Structure formats: C-alpha cells, structure tokens
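# I would like the atomic coordinates for the input below:
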Amino acid sequence: MILEKIKSEGVAHLSYMIIDGNMAAVIDPRRDIDVYLDLAWQQGANISHVFETHRNEDYVVGSQALAQATGARVFHGQGGKVEHAEPVKEGQQFEIGKARLSVLETPGHTFDSISLVLADTTFSDDPIAVFTGDTLFIGDVGRTDFYPDRREEMGAKLYDSIFNKLLPLGDGVQLYPAHGAGSVCGSGMADREFSTLGYERRNNPMLQLERDEFIKTKSEEHHYQPPYFRKMEELNDKAPGGRALPQVKAASPQQFAELVETGMLVLDLRTPEAFCGAHVPQSLALPSDVLPGYIGWLVSYDDELGLVTDDPASLEDELRGLYRLGYENVVAYLVPGTTAWEASGEDYATIPTLSAGALKKRIDDREDFVLLDVRTLEEYESAHIAQARHLYLGHLPDQMDELPRDKPIVTFCGSGKRAAVAAALLRRQGFSRVENCLGSMSAYQNLGYATTTE
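Sure, this is the predicted structure:
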C-alpha cells in the first residue's frame, strides 16, 4: 500500500493518492492531473475512485479531468450536489485493494464536507489515517464564514464533527488535511504537514476550547473572501475537464509591446526589487509567492494576460499556478525578459524605494505623507506603525479614491512584496508620488523601532 501526498504551492493545497495493487484512489485532485497519471503509470495501477471532501473555494478541482482520462468514478458528500459526482453518505465504504476508505459526514466548514477514514484490512479494520479536507487542519480548524447568517450553526457543526466523529477515531490516527500553512482557509496552521489526532487533541489551540467558546470564536473570526471564490464555486459545481495547460506565445519586446497596446494586462512576476528597478509601463506587480492569494482580487477572468519573468524555467510553474485558479487567458510571455525590453529601446517605468531607516526618519521629521499599510487586519492589529493608515490590499482597487492624490504615498506590508503590488496599482491609476518600503515591517522591527497594537 502506497500513500502519496501531492502539494500544490501557492494555494498550499494538499491532495492524496492511495495505491494498493493495481487500484488507486485520489482525494481532492488539483486541475493539472498529470502528477496522478504519472504515479499510477509508475506503480502499474488504475485510478478507479476520485473523492472530493467538499466543494472547494480556492482552487479548481481536477475530478472531471481525471474521470475523463481514466474512467474513474467521482464521489462527493451528499450535503452538496455537484453535476460531475455521485453522492456519498455516512458509513459508505470503498475497497482500494486491501485499503478501505470509509465516509464520515463532517459538516461545519461546508454542509457537504466529508472525511475519509483509511484502514489497512490486511491487518485490521482499525483506522490508521483520516483525510479531513478543510474540517481539521494541523494547528487549526476550518473556517465557517461561507454562510454569514449561519455562523453559530456552522461553528456548532464543526465542533461536533471534530469532537464526536474525528477525535474518537483514536489518538494514533494520522491526520491528512487538504491544506497546509499559507492557505487562505486558515491562519493558524502549523508549518509541518504531519500530525496525529492525539497530538491535535492535546495541542491544537482551537481544540482546547469548550464547545460554547469554540462556537463563539468561530462566529467572530475575521476572514477575507476574495471575489474569485465565487468563480471557483461555479467551476467546481461542474469540475472542468481537459488536461492541457494553455498554449502561450513567446513574444519579442516589439510583439509584447503591440499586445500591450491592444489591451493585454502585464503581470510582472519578479521580485519587488526587480519590478521597482524597471518594468513595462502599466504592469501589475504580482511576485510569484503573492500571486495565488491576491490575483483573484485584482485581475478579471476576462483579461488577456502577458507574463514577465526573468527565469524562463519557472514559466511552466507560473502557468500551472494560474491554471489551478481558473486563469486560462494567458496569451504571451516576454522573451528573454526585461533586459531585452530595455535594450530594445522600449520605454520602461520605475517606482522609487525607501528603506525602513529612511521611513523612520521621515516619521521623526514629521514629513507630510501617507504611510499605507496593506497587510491583513490581523497582521495590522498585531503590530503596526502608529502613523500608518490601514487598507487591505485586496480592497485597494475599490477604495483607492479614499487616498489623497496631493501627498506622497509610501506603501508598506510585511516584507515589501504586497507593498510592491499596491504601489503598482496606485501608479496604474495615476498616483504619481508613490514609493515602496522594501523590507517593510520585517525591517522596521529588526531595527528595533517601536510599533503599536492600538
């Protein structure tokens, strides 16, 4: 019996593949399914079962694509009907060779959430692992805010699912959730991706709360819901088929410039330092590790997209990341990069940068400027500069008119990456006096400068 964990960076998604003999099952597959087909081929196995632990909001599932490629049956909790899957209910069992997967209905994150309990029937019917989807994470539990008018109800369902169904499986049972640290589905997840139910029962902060306090905490939690969540729900009701990544044209600087003239939106995936130093005018900065969490706030699915990266070897990974989020309208990438753009004689833009020390001096000198902190509310409340104005990056496009155009604006975040995105957005909308504080809060605190929580 083989259990493989497949991690999708960016959205911090975890899917799983169980192989025993010539049979295989996949749990919560991502849209680009080659990894599962390759594993099955290597092990001489046929993918016969595909399970979805719930309807996902943060990435496009690959269930239908896998079914089309392999003839596998797709299963989904009966609490939420989707066109491409057969409903399953509590107690149903599926044999994958000597491996047995049993269904637990574990609502709370969503009404259709299920968990899958794994047993190795060669030895025992006792559970050895459980795949919990977004119900229970390592270090955290699932969010319950997708039904705003029913938060207390969903909090109660989540508590009961965890304490009445999952934890009784046994302390030694291994835990396999659908997300790891960095996911928008939970803010308190541990960096490690291995745990047991017993460890979580004793050490997961949320599992130390009594039922009423748990429900109250979940009801009052603050989460952001990017607009693209609705698009993911729409896509995942049907689960798109197909396997191929979008075909993208390699464009010379002249060809790239012509596409920009016809309305192509340029996504610059480089570091903040590189972007601020020189970029294609009107580009949107989206450093690769920031892109998954924020593109859904800032970029329409209807936009034609052009990519700029100075590492051509990373292009396939970038395309996969966009594909998993439903962005297929990528028409070109700049070759061989911004150096060629500059050498071609095409115009380029820059954004001034500011060190944390220089920022502190401006504050001490009482200069008249806006310090724009674009981090999450939780980050801002945990520590911020007293003079800062908070405006979450995802909300910036809709709230930009609240900012003065007659004052310099310094963008600020945790490291300077999101601040670069904010600076690019402001410049695209005609704010001319914009600077990015590289290093931002990390540098400010490392220099020992005072922050506040008030």
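# all contacts plus neighbour counts: C-alpha atoms, from now on.
OK.
# tell me where the stretch 251-400 of the chain has strands.
265-268, 284-285, 305-308, 330-334, 353-354, 370-373, 389-390 (DSSP state E, counting those that start in this stretch).
# make TSV out of those and add distance to Q255 and mean neighbour count.
Below are those laid out as TSV (distance: least, C-alpha to C-alpha, whole Å; neighbours: other C-alpha atoms under 10 Å):
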stretch	distance to Q255	mean neighbour count
strand 265-268	13	25
strand 284-285	19	28
strand 305-308	11	25
strand 330-334	9	23
strand 353-354	30	19
strand 370-373	36	22
strand 389-390	40	18
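# I'd like the structure of this one too, to check against the first:
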Amino acid sequence: MFFIDTIEVPGLGNRSYLAGDATSAVVVDPARDIDRVLAAAARRGVRISHVVETHVHNDYVTGGLELARTTGAEYLVPAGANVSYQRVPIADGDRAEIGPELTLRAVATPGHTPHHTAYVLEEGGRPVAAFTGGSLLIGTVGRPDLVEPRLTEQLARAQHASAHRLARELPDETAVLPTHGFGSFCSSSQATGDATTIGTERHANEALTRDADTFVAELLAGLDDIPAYYTHMGPMNARGPAPADLAPPAVADADEISRRLAEGEWVVDLRSRIAFAAGHVAGSLNFEADGQLATYLAWLIPWGKPITLLAESTEQLADAQRELVRVGIDRPAAAATGTPEEWVRAGDRPRSFPRATFADLAGADGTQVILDVRRDSERTGAYIEGSVHIPVHQLRARLAEVPPGTVWVHCAGGMRAAIAASMLDAAGRDVVAVDDGFDAARAAGLPLREG
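I've put the predicted structure just below:
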C-alpha cells in the first residue's frame, strides 16, 4: 500500500510531495527548508531513498540537493537541465524503484522549461499518480515565458503537446499532483480547485479542451508580470543552493534601527496592515507576514540589499525568516520584536496613517489622488475613472510620477495597497490606505470604466 503526503508552501503558492510505502519514499520538488520533509518522513517511519526535481525552478530555491546529501538519497534531475552539481540525470522513460511495488517513471513534458519532466508513480505497474510539476496543473498549465523570450511560443506549443501526452497515456483515475498553481506566478492562471485527476482535466483543462493554435494564442495573451526575483532563482538552483540558515538574526535596538534606515537599508515591519497603519517606525515598510511575504518582498527589494525585520513575536519572526530563505533572502541583517514604541528612539513617536473603504473614498471631497497599484491584467477588468495606475512592483522606481496631494491607494483586497501606502509614507507623502475589496468600489457608487 502506498501513501502520498502533500507538503504545502502556501506563501509561494506551491506544493511538494512525500510518497512511498512502509519503508521507503521519494520527495518531489522540495522547498529549501528541508526540516519539514524530514519530519514528515519520520512520522511515516520511512527512509527517503530518492529526491526528484521536475525542473530547475524559477520561483523558489530548491532543497533537493541538501535533502539528498542529508539523507543519502539518489538525486534525480532532468538530464537536459544545465546544473553544476552531481546528480542522477533522468530521461524520458527512465524508472526508479521506490519499493517492492512502487516505481517512479519519468515522462518528458517540456513546456514550462525545455527540460521539464513529470514523474508517474506506479503501484504494481498501474499508474496511480502523476507528479506534474509545472506542466499539467489544475485547470491550467505552467507558464512558458520564464526561460527565454524567444522560446516562449515554442514552449507554449510544447506545453500543449505535453498535456495531451499525459492525458493520452494515463488512465482517467490517475491523480494529478502539480507543484505550481496555488498562487504561484509560475502558473499561467490560478488553479481551479484543490485536487484533480487526469479524467477531470481531460474535460476542464484549457490545454486539453482547445486546439493548439487557440490554446497558444490565449495563453500568450494572458501572461502576467514576472516577479523580478525570478531572475535569481534559476541560476541559484543550477549552481546548487547552500543549506538554509534559520538561526535567529542579531537583535537590533532603536538606535540601530534608526541607523540602518539612515543608511538606506530596508526595515520591514511584518505586522498586520491594521497594526502598521496605527503606528510604525518612520521609514519602515509593511509586508504582512500572513500575506504573500516572500513573493512581494523579494519582488520589490533591490536584490542583495540588507534587511532588518520587525515582528510582534519571535514566532512571527521565525516564520518570516523561513519564508524568505525559500526565495534566497538568506540572512536578515538584524531583527527586533515587540511594538513600535520600543523600536523608535527616545523622544520620537511612531508614525501613522488612516485606513479607509471605497465608500469612504466615494464620500471624499474629490481633491485626492487615487492610486491603483494592481497589475495591468487586473486593471483591464475595470478601474476608477481618473485614477493613476502604477503596479506596486513598479512603485519604488516611479514614486515621482504620483501627483501631489493626499494619495488614496488601493489594490484588489488591501494587502498590496498597504505595501504601497508604507512606501509612500516612507517617502513623506500623505496617504490613505484603502483596505477593501475592489468589488465594493462599484457598490459605493464610484465611477468605473471597463478596461
């Protein structure tokens, strides 16, 4: 009898897997913090005999190499991947014996990357699950534009063909277990559920219900912005990442926090946007620990810039540090826990700014600047007439484009508006953070234009 455990990485919208029998197991696409996988294997009482990668990842730092070294497992990486470390190169049709009845079969599925490989888990020769990585996702596929712009259309066509190969070769009841699609920007669109099978995807997945030309045209038209930090993930994974260092960072007092801000370093407040608006260190930036912390902080921060973290508790700080090592932000320069009153120098007071709803905006006097920080693809649906549009990931470089006056900043739900509001506040602007769902803008009577 086999088992499959899902190991969620919700901050990045990804999953990895532990699968095996009573004694041995394989790990698929592990994140960098391998202690969670080791704990899962210990709970099962199994030895990790194999670690496999479906591709060289663009959205997170792999833990595969370190996990294989720690456990002595064979490390299977697609043969076409250009990596600089020792591994077992795996090619289409190759098999790995996981247990007496369990076999892992490699299936070449190019598209997300040229070397992408899915792995079919077979019990007694019968396919029971397909670890599809960034190929066939739930209702969608992995995006084909992360490798090289000149290859994007070619890879999109390969993605269509790979999806059809999986659907053609596997029984309807085969579970489809992707790595991406749960919020990751590696997905070409949001996954449409939590679990699926080949049979379900045959009728629901855009790659399997459209002809190749239509699929490719629609896929390319719908591609969204690529997080800037993706540029660093592939090379880091190809070189072989160092082990994650989760040791607590050095403690910063109020004077050191002030000094680091004065030197142009980033001081990031991990507390909720509600708490941050109510009081924070002047010049600090708000990236909520409970949001997509790793994605947006890694996207916005200049790569390699020192960072100091401010948290309300040691637990919040440790969780954030774990999130950040997954995207290559390895060691905070310093950190502090507590409250803003403890983080400002004697004689200074925390700053604050107001939060509001779209109804509040509708009732304002009309002299305010309305700043929309959603992505281009979101604004095409509808936007507030007269609003200025600067996506949050571009705001740092385009602050000078925000017109004078009090800025009411909004996104689709409030999290990105809070990031943008903190950036504007740090730049000395008067700001109001609209902490509301965009659907409420229409209900509030604000004038909307369709994109």
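# thinking again about what came up before, how about the strands of the stretch 251-400 of the first structure, which one is nearest T411 of the first structure?
strand 370-373 (4.9 Å; C-alpha to C-alpha).
# what does that closest one contact?
With C-alpha atoms under 8 Å, 6 or more residues apart in numbering as the contact definition, strand 370-373 of the first structure has outside contacts at 380, 387-392, 407-413, 419.
# and for the counterpart of D237 of the first structure in the second structure, the neighbour number?
Superposed on the second structure with TM-score structural alignment, D237 of the first structure falls opposite A238. For A238 of the second structure, the count of nearby residues is 17 (other C-alpha atoms under 10 Å).
# what of I128 of the first structure?
I128 of the first structure has 18 nearby residues by other C-alpha under 10 Å.
# do the same with the one 4 residues further on
By the other C-alpha under 10 Å criterion, the neighbourhood of T132 of the first structure contains 25 residues.
# re earlier: residues contacting the match of D237 of the first structure?
V56, N82, V83, S84, Y85.
# quick one: closest of the strands of the stretch 251-400 of the first structure to N436 of the first structure.
Going by C-alpha to C-alpha, the one of the strands of the stretch 251-400 of the first structure nearest N436 of the first structure is strand 353-354, 4.7 Å.
# mean deviation of that closest one from the second structure?
Here strand 353-354 of the first structure, set against the second structure after superposition, deviates by a mean of 3.1 Å using mean C-alpha distance after the TM-score superposition for the first structure.
# how about residues contacting that strand?
C276, E435, N436, C437, L438.
# residue contacts, the closest residue to L136 of the second structure other than its chain neighbours?
Leaving aside its sequence neighbours, L136 of the second structure sits nearest to A163 (C-alpha to C-alpha, 6 or more residues apart in numbering; 5.7 Å). The contact partners of A163 of the second structure, by C-alpha under 8 Å, 6+ apart, come to T109, S135, L136, A207, L208.
# which one (most neighbours) among those residues?
Neighbour max across the contacts of A163 of the second structure (other C-alpha under 10 Å) = L136, 36 neighbours.
# show me what the helix or strand I19 of the first structure falls within is packed against.
According to DSSP states H and E, I19 of the first structure maps onto strand 13-20. The criterion is 3 or more C-alpha pairs under 8 Å, 6 or more residues apart in numbering; DSSP states H and E, and the helices and strands that strand 13-20 of the first structure contacts are strand 2-8, strand 23-27, helix 34-43, strand 93-96.
# ok, average deviation of it from the second structure?
With mean C-alpha distance after the TM-score superposition for the first structure, strand 13-20 of the first structure averages 1.1 Å from its match.
# what sits up against that strand?
By C-alpha under 8 Å, 6+ apart, the list of residues contacting strand 13-20 of the first structure from outside reads 1-8, 24-30, 36, 40, 43, 45, 96-99, 177-180, 183.
# weed out the non-buried ones from these.
7-8, 24-30, 36, 40, 45, 96-99, 177-180, 183 (16 or more other C-alpha atoms under 10 Å).
# which residues in the stretch 1-150 of the second structure form helices?
35-44, 64-71 (DSSP state H, counting those that start in this stretch).
# turn those helices into a markdown table, including distance to P249 of the second structure.
Shown next, in a markdown table, are the helices of the stretch 1-150 of the second structure (distance: least, C-alpha to C-alpha, whole Å):
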| stretch | distance to P249 of the second structure |
| --- | --- |
| helix 35-44 | 19 |
| helix 64-71 | 22 |
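# what's near enough to touch H395 of the first structure?
W297.
# could you do D34 of the first structure as well?
R243.
# for the one 10 residues further on, same thing?
The neighbourhood of G44 of the first structure, defined by C-alpha under 8 Å, 6+ apart, consists of G21, N22.
# from D28 of the first structure, how far out is it?
Separation of G44 of the first structure from D28 of the first structure (C-alpha to C-alpha, to the nearest Å): 21 Å.
# what's the spacing between the closest residue to N82 of the second structure other than its chain neighbours and D5 of the second structure?
Closest residue in space to N82 of the second structure, ignoring its immediate chain neighbours: A238 at 6.6 Å, by C-alpha to C-alpha, 6+ apart. Distance, A238 of the second structure to D5 of the second structure, using C-alpha to C-alpha: 27 Å.
# what's the mean deviation for the longest helix anywhere in the second structure versus the first structure?
Criterion DSSP state H: the longest helix present in the second structure is helix 152-169. By mean C-alpha distance after the TM-score superposition for the first structure, the fitted helix 152-169 of the second structure averages 1.6 Å away from its aligned residues in the first structure.
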